[in-house]
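J.: here is a sequence together with a model predicted from it:
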Amino acid sequence: MSTELDKTFDPAAIEAKWYSHWEENGLFRPERPDAVPFTIVNPPPNVTGSLHIGHALDNTLQDIVVRYERLRGKDALWVVGTDHAGIATQMVVERQLEERQDKRTNYSREDFVAKVWKWKAESGGQITRQLRRLGCSMDWSREQFTMDPHFTRAVVKVFVDLYNQGLIYRDKRLVNWDPKLKTAISDLEVETRETQGGFWHYKYPLADGAMLDSGADHIVVATTRPETMLADMAVAVHPEDERYRSVIGKDILQPITGRRLKVVADEHADPELGSGAVKVTPGHDFNDFEVGKRAGIRPAEMLNMFDAEARVVQTADGLIPQEFVGLDRFDARKLVVERMKEQGFLIPHVDKDGNEHDAEPRTIQTPYGDRGGVVIEPWLTDQWYVDAATLAQPPMQAVRDGRIEIVPKTWEKTFFNWMENIQPWCVSRQLWWGHRIPAWYDEDGKVYVAETEEEAQALAGDKALSRDPDVLDTWFSSALWPFATLGWPDTANPPRDGEVAARSADAGGSQPGEATAESPLHHPAGGPPPRAGEDLLSRHYPNDLLISGFDILFFWDARMAMQGMHFMGEVPWKRLYLHGLVRAPDGQKMSKSKGNVVDPLGLIDKYGADALRFFMAAMESQGRDIKMDDRRVEGYRNFATKLWNATRFCQANGIGASNSIKAPPARLAANQWIIGEIAQTVTKLDAAMADLRFDAAANTIYHFTWDRFCDWYLELIKPVFQGDEESPAAVETRAVAGWALDQILVMLHPFMPFITEELWHAQGDRSYELILAKWPEPEASVDAAATDAIDWVIQLTTATRAARSELGISPGAKLAAFCPAPSPLAQRVVERSAAAIERLARLTPIAFGEAPAGAAMQVAAGGDVFIVPLEGVIDTEAEKARLSKARDASVKERDSLGKRLGNPAFVEKAKPEAIEKARADHAHHSAEVERLEAALARLG
């Protein structure tokens, strides 16, 4: 029994209803123990986050794939969870304390962490609720968190194992240091901004009477950061720069500190830039760090002139004048400039008007911390590092031999470029919130790395130990996502839901994972628990697919490949799909500072989740970014409305749910045609999904639904229902139409899950939800005769309607038509379907033979040309103009394509399918020119 649909499609009325139904009934991962597994993991969003447009794209694409594979009968597992987001989460809680005139340092580490757990329990679920609004069919019964006890155990084990294998070590190197947050941060957390600064030129005097060949007793150096000269350790020149060859190895003096430096030869110095000489501050510049190492300066010997807040401290050699010690870095800059100028070592910049200035104005690309909001300082400090170069080798080989397929393939070059030039990975952070590094030190500074303090103490004997205060970079823990979420290092299903809880407000020093009724770690929706004792690891690792933004290819994707292959001995996923960015309508990158950020939840409120999802899929073309376009989203809302109204038409004509996977038997041409069209659509859709061509898949089902089913098939079958409702034709047509609509709902479901589920049930009583339906298997061959006949009628109707529209002829006016040389197809269709042609094309009568003399227009269907007399119907001069315009357009296209095909570069470099299309288009336009010129000749 079908349910009568409302006249108006209202997305909001159905979305919350169906999502709750799916989740509460465990339909996102139905019981399919014998089915082929399919696994995908979501890039875990920050627990502090809210849904942005990039999340909407990323998760829509994942959901399309998961729903598609579920419909194909697979045991589809979509692992979901959130990242503890060390810096972001700690900042949120510290900001709350600041609002109460409180601060983190007023608490013990344990008490502050307890406050973070309390915040997580109360406020950490915003983004997971928003993912539900988008329609993401994740297995929420197994929701993960990177600080879950089982996950933490995996993180600790990985660290200890890598340390014992010599792949994690402690080292002194430069890091991106955030002086506000007082922690090292990753490159991804650094944003480059253009700032207005200066370029200062200074004279450094040569020592011991040394002179350049030019007779100068000094070398000119230039810098945008004068304060760093307080820690200069060398001046570098190019080894082949004739100007400086005589002083390489000589001493030079830093004027303020009086420090003696060496002039060193290094290819980093570019003879073409400035004076060709560069000051070298290895403790405060990434390039200088490498120059210093090549010059024989060990990191332990490199001078450090800043504390954690970027205030000047005395260097190890004690040569910084006391007036600088304690100054903020930018105050120190001003004083350095002042003192160098006073001592006569500043070389002023002379502008075009002859005026002197201390520095040349420069626009400088300046690194800022994306969260701290202050200028990042390269800082020499002891940190923990992973030997990424060693771990990168197996993933590179896996990509080379095809065990990991990167889609689009063009990203392989970037992948190899990063991996082949990879640097040691700094994995320690100076925070309180996160996975504590499992390392302890004795009084002599010797380190003991172990999974527990008891094990570390056993290694140290009776020596007193203190634990390393740092935590691990969140990218380190999220790199374990494909296997730690499946229970590794165990094989049993890790505990979930009520078995795991977070710290409560007064949890004190308790360990995460102790149950408290007031603060559950996760918020289950009441659905069934995960399957007890299930070996997820062996069944679902490796994952089948990872969908990711290209911007985290290095930070997350590559590191998952490293850790997965090292610890599991197998790739983490078989395919890696990299999508682009969603940009503002003008193509600019979205940012809050530009005010061009689009809120996906606002779009869902306005147009519905289905419309936003379909927009994302239809616009996702491999290797290209997406330009946001509200009108397109609105257009897909209109598409949903079209389908809604088509279903209402079906209901009004007694067309209900089908009980068949296989296509029903059909004798009528229209029914045979739609069955064949569905068979072809399923084939095209499967091919597009196999290639991860989301745009092709979306456009395939869109055009079939709108153009073939709604616009033509429903129009073709209308006359069937105007006679005897129980006639064989009517019975057959209701069966085929109901089956065809069901196939549309199933094929469209991955893209538009809400409206399709609603219409699925509105069409009749169902024994199962659409989310668990079976993917179409028409088991029907295409009836060539029926397809040709209906396509011929559609072409004739379309051509006639277009000509009428161009000439201003009333759509309802009936026109006579003549076909001088009909094909067998034309004769057969006109004889059998004259009534349909009259109703759709408004052509009657149709005669086979020559048309009477006089003005006429031409329309074509296939190879058949129809002459439609226009005497008394239309202004023939206007028709001539129309034909001339069309002919000129085809001449232009024909000649343009001819030039392209005649260009050897195009033929040699273009894809075969592009060349074939160009040739087909050229032939088409050549034929069109001939036809249109003949038509013009007929009009006289």
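T.: Received it, and whenever you're ready, just let me know what you need.
J.: only C-alpha atoms for contact and neighbour calcs from this point on.
T.: Noted.
J.: centre-most residue in this structure?
T.: Gly549 (3.0 Å; Cα atoms, centre = their mean).
J.: which residues of the stretch 651-800 of the chain fall in helices?
T.: Counting by DSSP state H, counting those that start in this stretch, the stretch 651-800 of the chain has helices at residues 669-690, 694-703, 714-717, 728-748, 753-762, 784-807.
J.: residues in contact with Val720?
T.: Residues in contact with Val720, defined by Cα atoms under 8 Å, 6 or more residues apart in numbering, are Ala729, Ala730, Thr733.
J.: now do Val350
T.: Shown in contact with Val350 (Cα under 8 Å, 6+ apart): Glu356, His357.
J.: any idea how far Glu24 is from it?
T.: From Val350 across to Glu24, the span is 74 Å (Cα to Cα, to the nearest Å).
J.: select the longest strand from this structure.
T.: strand 190-205 (DSSP state E).
J.: and for the following helix or strand past that strand, what are the contacting residues?
T.: Reading on from strand 190-205 to the C-terminus, the next helix or strand found by DSSP states H and E is strand 218-223. Residues from elsewhere that reach strand 218-223 (Cα under 8 Å, 6+ apart): 199-206, 211-212, 274-275, 277-279.
J.: below is an additional structure, to be compared with the one above:
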Amino acid sequence: MSNQNLTTSIQAALQQLENAYHPATVEAGMYQGWEDNGYFAPTFDKEESFSIALPPPNVTGSLHMGHGFNNTIMDALTRFHRMNGENTLWQPGTDHAGIATQMVVERRLNAEGIKRHDLGRDAFVDKVWEWKEESGGNITSQIRRLGSSVDWTRERFTMDDGLSNAVQEVFVRLFDDGLIYRGKRLVNWDPNFQSALSDLEVENHDEKGSLWHFRYHFTDSDVTTQDGKNYLVVATTRPETLLGDTAVAVNPSDERYAHLIGKTVTLPITERVVPIVADDYVESDFGTGCVKITPAHDFNDYELGRRHNLPLINILDAQAHILPEMQVYPDLQTREPSLETTPERYAGLERFEARKQLVAEATENDWLEAIEDYALKAPRGDRSGVIVEPWLTDQWYVAVEKLAKPAIEAVEDGSIEFVPAQYKNMYMAWMTDLQDWCISRQLWWGHRIPAWYNEAGNIYVARDEAEVRSKYNLGADVTLTQDNDVLDTWFSSALWTFSTLGWADGSADPRVMATFHPTSVLVTGFDIIFFWVARMIMMTLYFVKNDDGSAQIPFKTVYVHGLVRDGNGQKMSKSKGNVLDPIDIIDGIDLESLVAKRTSNMMNPKDAAKIEKQTRKEFVDGIPAYGTDALRFTFTSLASTGRDINFDLKRVEGYRNFCNKIWNASRFVLMNCVDKEGNAKPIDQSANSDVWELPERWIMSRLNSTISDIRQHFAQYRLDMVSQDIYEFIWNEYCDWYVELAKASLNDDAVSDERKAQIRYVLLHVLETALRFTHPIMPYLTEEVWQTIAPLLGRKDTDSIVVAAYPQANDAQISEQVEADMAWLQEMIASIRNIRGEMKLGNAVRLPVLLQGITQDETDRLARIENQFKALAKVDSLDILSTDDTAPLSSSSMVGQLRVLVPMKGLIDPTAELNRLGKAQEKLQKQADGIARKLGNEGFVSKAPADVVEAERAKLAELEGQLDTMNAQIEQLKAL
């Protein structure tokens, strides 16, 4: 590059990097440019490939801090592998989120006075699709704001045609293979939505409740308890379910009740006779040691009922009201139950109203023994907030035993690795105790189950009605009705890694599946290892095959990260008012808007007032704009594998300062490449190590060591360590040390022009390289600065840092001796700075320095660093004293065993220094006296471990030596 062109480039760069770093200005339009240029699209021409499937966010609103954390990790990994020249695909998409989305749309319609049943199923689903387009666009916009380099040309939605085809294909094949069936089981039932829920959709709340003690009288009047009572006292937290009791259970080892096992009691109200059974499930110290068993309305009772062949009696309808006729199932194979008439006074009552009436009746008729306060876990629907009811109903199930075996083996044999490794144990614990998976939901929004019924209730499963008639040889005269249920959202999500790549789409590019499946890594939270991770493994192994017919895994690694909590370690939730929006941290938000945002959905005015007060106290001026890069760096710096992170805005502020540091260092380097008239100074275009001195050899060694460390930490998914490597190198080593050393040399007329040209090269080379290894975490800032720095070195061989090469370590430039020399130089400089501070001497004062007790190795090292030491420490003269020489009165510091001294004469006020030393002497004497008293205590010396006693003696000797030195200094000062 000609000098004129170089001058023009540097001046343009300084103009582009204006005086202050403004993230909003830097970020504006940059992402759209990346996307428009196709940098995120995969290629198929490399030997190595890397792919990640984005865990699809629900189309129910906006992203939260967990999404921000998760996206940052995935994007850092994706950008790293893309820059390493691999075929790279980050597959984006969103989830239809069944019940959550239906709830949002129903609420919107209700606000207009419209019920979904008023519209009908098809019209309601059309409304959901309209809302999805609105909400889904909001989410994808937020993902872009986070800098996520996903390939938007391949964006998928779990209800796209291609994915819906995959869902149908999987359902039909599992049914045909005998692995999907319809059966009656106990499920989590939400009476508000009138749908089954997954365990993940149920939240257990600590609430105050009661434990009611009821008397169940023995059927046989001759039977009594040990204390002569003709009844058992049964404790329960749910009195209304008494109507569905089919047994009373006691622990077989409970001597109080051993003689009653096999006897019967008669239930109050229903007069139903039920047996007393023995089961280890019963805890003798819970309540009275007798528990009522209601198999159709309690999961534990359900299992106990199966063990004892107890009938199941359903007492509730879908709205959790008492049925007029209770449904009695002698076993789970019975399709049509017998009916038992419900006492008329309870028929049709809502469950909690029935509870009140039953307790009142028990009190009135004297079979209520007692009521005590009881703390319980109340299961509530995470969307509706109502108490979830264990309910016996017909649902569709996946038989998981056959699917689970290969999924266990894939983790056991290392085909799939968990990071951190301890989550393998969690996965195994779940997989070895699996229950069949309930996959049906009683909703209108979702993948409708591809099953049809004739008028006799026979089930036919196929991809559509036409295929049903062909597959089962049904004539046109047979009336068919499709099942009203939809599939659990997790069913379609379980197919995510392969359905998004065109597995069931005949028109899809076959290279995509061949190149990017199995995916490289799944990045997820520990809370969905069972609900999503395990099911993806099971489904993929069953349906996706390699060319040789062997089963294919969905991903090679499962990287499990923790949850994002607030600065106090509390889970972020709207009810606590401690939620942060990542976009608000990026763009900033004023206090009033933040208050309104946090309180807008609060139903209780007291809660809203509390959260408003808390927000005003914590965010007096709102949240300033920190920019995307500072937020992302905060996330990665906290990403210690598997641990929850406590998010503190002070850290974001600190990393915003780091962004400023990079920006200002870049401007400084550019300004040192031009003279006062703005003309370019000579800059070498390549390394010339012949003219390097310690600073250049050191920073190049540290640069390459850092690259090696970063690569190792990326391979270990230790993004917290990657961030630490980057921060330590750029801030502490490059900015605080090398830039200062380079400045001294560039301003030194004695330094040759040849060396100065090489120093400018090293300054630019290290900065440009550091920008590239920082880019995966801080994409915007690094792109902006790299565009100005790279051309000066002739490295603008790509249009964007996004597709520039990730740095490789040059091991030949790593030197342990050089790094050790520099570490010693830093200690020496620090010792002088400490002395300056103690003597209150300004940086402008050049100091005489004496060294005493120097070894031969240190003498050799001193020869290598002397020039830099004098320049940076502002040392005027440097002399060496032998150990026998009497040093003048000096302020001193120790570097190892070497004494670094600055003579005081002419530099300090003797009176002030005597006062300082007197205080220091008093402090040391107190420490020495304390240790001497301890060693004078025979009890301590005889009882304490020998190494502890020896350490105390060594400490005392060290303090006494310091006091002797200090006393000598005081005497010398007095002589001045």
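T.: Arrived safely, thanks for sending. Since we're looking at a predicted model, the values are computed, not measured.
J.: tm score of chain vs chain?
T.: Put the two chains on top of each other and the TM-score (TM-score structural alignment, normalised by the length of the first structure) is 0.87; 861 aligned residues with a Cα RMSD of 2.8 Å.
J.: redo the helices of the stretch 651-800 of the first structure as CSV? Include distance to Ala646 of the first structure and mean neighbour count.
T.: Formatted as CSV, the helices of the stretch 651-800 of the first structure follow (distance: least, Cα to Cα, whole Å; neighbours: other Cα atoms under 10 Å):
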stretch, distance to Ala646 of the first structure, mean neighbour count
helix 669-690, 15, 20
helix 694-703, 14, 20
helix 714-717, 8, 18
helix 728-748, 9, 22
helix 753-762, 10, 23
helix 784-807, 19, 18
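J.: tabulate those (CSV), appending distance to Ser246 of the first structure.
T.: CSV is the format used below for the helices of the stretch 651-800 of the first structure (distance: least, Cα to Cα, whole Å):
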stretch, distance to Ser246 of the first structure
helix 669-690, 66
helix 694-703, 64
helix 714-717, 90
helix 728-748, 76
helix 753-762, 76
helix 784-807, 84
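J.: re earlier: of the contacts of Val720 of the first structure, which are still contacts in the second structure?
T.: Comparing the contacts of Val720 of the first structure with the second structure on both residues aligned by TM-score structural alignment, their matches' Cα atoms under 8 Å, the contacts found in both are Ala730.
J.: ok, of the contacts of Val720 of the first structure, which one's closest to Tyr441 of the first structure?
T.: Of all the contacts of Val720 of the first structure, Thr733 has the smallest distance to Tyr441 of the first structure: 80.7 Å, by Cα to Cα.
J.: ok, now which ones touch the closest one?
T.: By Cα under 8 Å, 6+ apart, the neighbours of Thr733 of the first structure are Ala666, Asn671, Ile717, Val720.
J.: make sure the second one is actually in contact with Val736.
T.: Same thing as Asn671 of the first structure. Yes - the criterion here is Cα atoms under 8 Å, and Asn671 of the first structure meets it with Val736 at 6.4 Å.
J.: residues contacting Gln563 of the first structure?
T.: In this structure, Gln563 of the first structure makes contact with Leu391, Ala479, Leu480, judged by Cα under 8 Å, 6+ apart.
J.: of those residues, which is the most crowded?
T.: Within these, most neighbours by other Cα atoms under 10 Å means Leu480, with 26 neighbours.
J.: counterpart of it in the second structure?
T.: Superposed on the second structure with TM-score structural alignment, Leu480 of the first structure falls opposite Leu495.
J.: many thanks, have a good one.
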